[in-house]
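Participant: how would this look folded up:
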Amino acid sequence: MSTRDVVVTGLGATTPLGGDAPTTWAAALAGESGARTMDNDWSEKYGIPVTFAATIKEDPSEKLSRPETKRMDPSAQYAMIAAREAWQDAGAPEVDGDRLGAVVSSGIGGIWTTLDGWDTLRERGARRVLPMTVPMLMPNSAVAYVSLELGAKAGAHALVSACASGAEAIGYGIDMIRAGRADVVVCGGTEATIHPMPIAAFAASRTLSLRNDDPAGASRPYDVDRDGFVIGEGAAVLVLESAAHAAARGARVYARLAGVGLSSDAYHITSPDPDGTGQVSAMRRALDDAGIAGRDVVHINAHATSTKVGDLTETRSIRTVLGEETDHVQLSATKSMTGHLLGGAGALETLFAVKAVHERLAPPTINVANPDPELQVPLVRDEPARLPDGDIAAINNSFGFGGHNVALAITNG
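Facilitator: Now for the predicted structure:
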């Protein structure tokens, strides 16, 4: 490895599949679904047509103190839980605060705090609005708390790019280390939007699945009967280090984050460019940045939200980039199990791709009973798939409303 190399030494998560990274990964390999009927009256009270979501598996109060839960929006709570786990998983590295950075993003931020504050103002008056409301609702709240927790002084950043936010945060963390700004960066994404207003808004845009009678089977990327995504919540955080810093302290290394590719469609506020031009550019830039060829890529964790247009646009883009090398790729669409964590999705799926490379095991895609005949990439269905020996590479794709495209290239060495 060169001094420019960035490696992953710590992983943390709290998700619809589990309260930590190992539990989440084990559930993904087992093909479990985190989607479930919500225990509330939102459908009856507000006329919301969706009654299920991929809700968090473990209540934050099981790992955070009461004062912490009172002063943090759920999005920050999830991030803090994941960051603490990742930091301990990395061995709590000794690093000067001026050489430690944090990048934790959210696509929407503290929506619960924002809407609860508005309700309080309308119903009880200005004097009852909590003085901590602004620090709780701001999109950088999660990274601010993480930086405070760890003493990260090299920079605390919160990039917002909708559903690509978590992946872009990791890309920025890579750039911080490469640029010499930091030796260690804690980075990832978080989201807590399972609230009646966002769900109603997504339902109004006709992007959510309406399979109320079968929550676990609702997210079905690449199935001919897919009808939209399942909204999810949670966070994932990775500890990145320069290869030299990790080697000097004898750290365990999961994988190398070898390449970053960014682009924007400049096409439509919500729909991807049907030609996939921006997605193609992001993947090619990630491969070029990593110095690897299409033949090296054996696994892709797809953005694959389970929408009619988006899923196939991505697979066409993959084949455009990899050509005939696509035929030996193992494609996983893990949102079939986790639901769509929005700003947290890219971080969680990068974690999955890192684990896939490290363990040489691609997680399955569930609920694909009738694969779309236009699917152009070999899909891992129902059971994990073994990845080959030797030097291998994976790509994680993340795309967001507004035309944001992020591709990360991950290798085993």
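Participant: CA only for contacts and neighbour counts going forward, please
Facilitator: Fine.
Participant: show me the helices in this protein, by range?
Facilitator: 21-29, 42-46, 66-71, 74-89, 111-124, 133-137, 141-150, 165-178, 196-204, 243-248, 277-290, 308-322, 335-338, 345-359 (DSSP state H).
Participant: what does stretch 132-147 rub up against?
Facilitator: With contact meaning CA atoms under 8 Å, 6 or more residues apart in numbering, stretch 132-147 is reached by 71-73, 75-77, 79-80, 83, 101-114, 117, 152-153, 156-158, 190.
Participant: cool, and stretch 190-201?
Facilitator: 42, 46, 48-50, 53, 55, 74-76, 78-79, 104-112, 142, 166, 231-236, 341-345.
Participant: now list the buried members of those residues.
Facilitator: Among these, those buried by neighbour count (16 or more other CA atoms under 10 Å) are 42, 48-50, 53, 55, 74-76, 78-79, 104-112, 142, 166, 231-236, 341-345.
Participant: enumerate every residue touching Thr307.
Facilitator: Shown in contact with Thr307 (CA under 8 Å, 6+ apart): 207, 221, 226-229.
Participant: most surrounded residue in these?
Facilitator: Sorting the contacts of Thr307 by how many neighbours each has (other CA atoms under 10 Å) puts Pro221 first, at 32 neighbours.
Participant: what about that residue, distance to Ala251?
Facilitator: Applying CA to CA, to the nearest Å, the value for Pro221 to Ala251 is 37 Å.
Participant: I have a second one here; can you model it like the first so I can compare?
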Amino acid sequence: IIGTALGGVEAFEKNSSLALQERYREVSPFFLTTLLGNMAAGEVAIHYKATGPNFAPVAACAAGNIALGEALRSIRRGDVDAMIAGGAEAPIIPSMWAGLDALRACSTKNEEPCKASRPFDKDRDGFVTGEGSVLLMLEALDSARKRGCRIYGEILGFGSSCDAYHITSPATDGAGGTLSMRNALADANLLPQDIDYINAHGTATVLNDLSETLSIKKVFGERSYKIPVSSTKSLVGHSWGTSGALEAAVCLLTIQHQTIHPTINYTTPDPLCDLDYVPNKARKAKVDICLSNSFGFGGANATIIVGKYKE
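Facilitator: Below is the predicted model:
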């Protein structure tokens, strides 16, 4: 199960341009298959001869987390012993830049690209696009033990929701993110006080960071000020449908190394975003359970909770 927001947009841009120029014989015979959102999952399945369920959640920037959540559910139901799950995205093409610019979703701090992604900072002005793919091997515990494989951690819970508010803007009261996190906690049979670290969606857009901060406060109450929250996107940009899987992997490594990565480029605190965002420097901490958010256009929200593997 490999989630994506956009599918093969590069193939679409290149081949549709040829078609519009009436250069039909130059259009690739693989154009349509490369365009389809489920082709990444299909290629991986062919390579590994994986014959179980195979599909691609298409849910904007929540797609990676939803892929992990659906894989978790498939294993819990007993449909499969193991699944490859994650996200894949390659959106860095001219038409995407034009669209994002029209939306005013991306940062315009082009003079210092390394400082452009500024989640939760008062001077944030949009995200920086990234791309890539991250896949995780999810496996039933008995099966993993039989194989004697290395176990990095456990996916404890998954929750999702919809803002039902606006195509691009998150609900201003944070209701969608709140419900997603509460659903994940309930699925994991955990309480808010059990969470040691939150990997935020943290895109560095004005509305998203404020809405997510409000969501965290609603779920965790006064304890929200004591839980470290950081944004991986400050370091690597926003890889759309890949981001949830990437950040789940980051959470597993956070548990392994007992180190929380910082939110970099955090220089001017926003009085409305007033949590502990682990500014600019990594921090050693006892972390056994992490919560990771992914929110997307269309109001899609998905939350994964991962924990330390205990023998």
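Participant: hmm, back to that, let me have the helices of the first structure in a markdown table, extended by distance to Val184 of the first structure.
Facilitator: Formatted as a markdown table, these follow (distance: least, CA to CA, whole Å):
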| stretch | distance to Val184 of the first structure |
| --- | --- |
| helix 21-29 | 20 |
| helix 42-46 | 43 |
| helix 66-71 | 25 |
| helix 74-89 | 11 |
| helix 111-124 | 30 |
| helix 133-137 | 26 |
| helix 141-150 | 11 |
| helix 165-178 | 7 |
| helix 196-204 | 35 |
| helix 243-248 | 8 |
| helix 277-290 | 20 |
| helix 308-322 | 32 |
| helix 335-338 | 28 |
| helix 345-359 | 17 |
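Participant: now which residue in the second structure aligns to Ile111 of the first structure?
Facilitator: By TM-score structural alignment, Ile111 of the first structure lines up with Val9 in the second structure.
Participant: excluding sequence neighbours, find me the nearest residue to its match.
Facilitator: Nearest residue to Val9 of the second structure, sequence neighbours excluded (CA to CA, 6 or more residues apart in numbering): Leu35, at 6.4 Å.
Participant: the residue mapped onto that neighbour from the first structure: how many residues sit nearby?
Facilitator: With TM-score structural alignment as the criterion, Leu35 of the second structure lines up with Leu137 in the first structure. The tally of other residues near Leu137 of the first structure (other CA under 10 Å) stands at 24.
Participant: the one 10 residues further on too?
Facilitator: The number of residues packed near Ser147 of the first structure is 25, by other CA under 10 Å.
Participant: go on, the one 4 residues further on?
Facilitator: If you count neighbours by other CA under 10 Å, Gly151 of the first structure ends up with 16.
Participant: map it across to the second structure for me.
Facilitator: Using TM-score structural alignment, Gly151 of the first structure sits opposite Lys49 in the second structure.
Participant: from Leu141 of the second structure, how far out is that match?
Facilitator: Lys49 of the second structure sits at a distance of 22 Å from Leu141 of the second structure (criterion: CA to CA).
Participant: same check, this time on Trp97 of the second structure
Facilitator: Remark: distance between Trp97 of the second structure and Leu141 of the second structure (CA to CA) = 43 Å.
Participant: thinking again about what came up before, so what's the match of Ile111 of the first structure up against?
Facilitator: Val9 of the second structure makes contacts with 35, 90-91, as judged by CA under 8 Å, 6+ apart.
Participant: how about the corresponding residue of the second structure for Val185 of the first structure: what's its closest non-neighbour residue?
Facilitator: Residue correspondence to the second structure (TM-score structural alignment): Val185 of the first structure is matched to Met83. Closest residue to Met83 of the second structure apart from its sequence neighbours, by CA to CA, 6+ apart: Leu138 at 5.3 Å.
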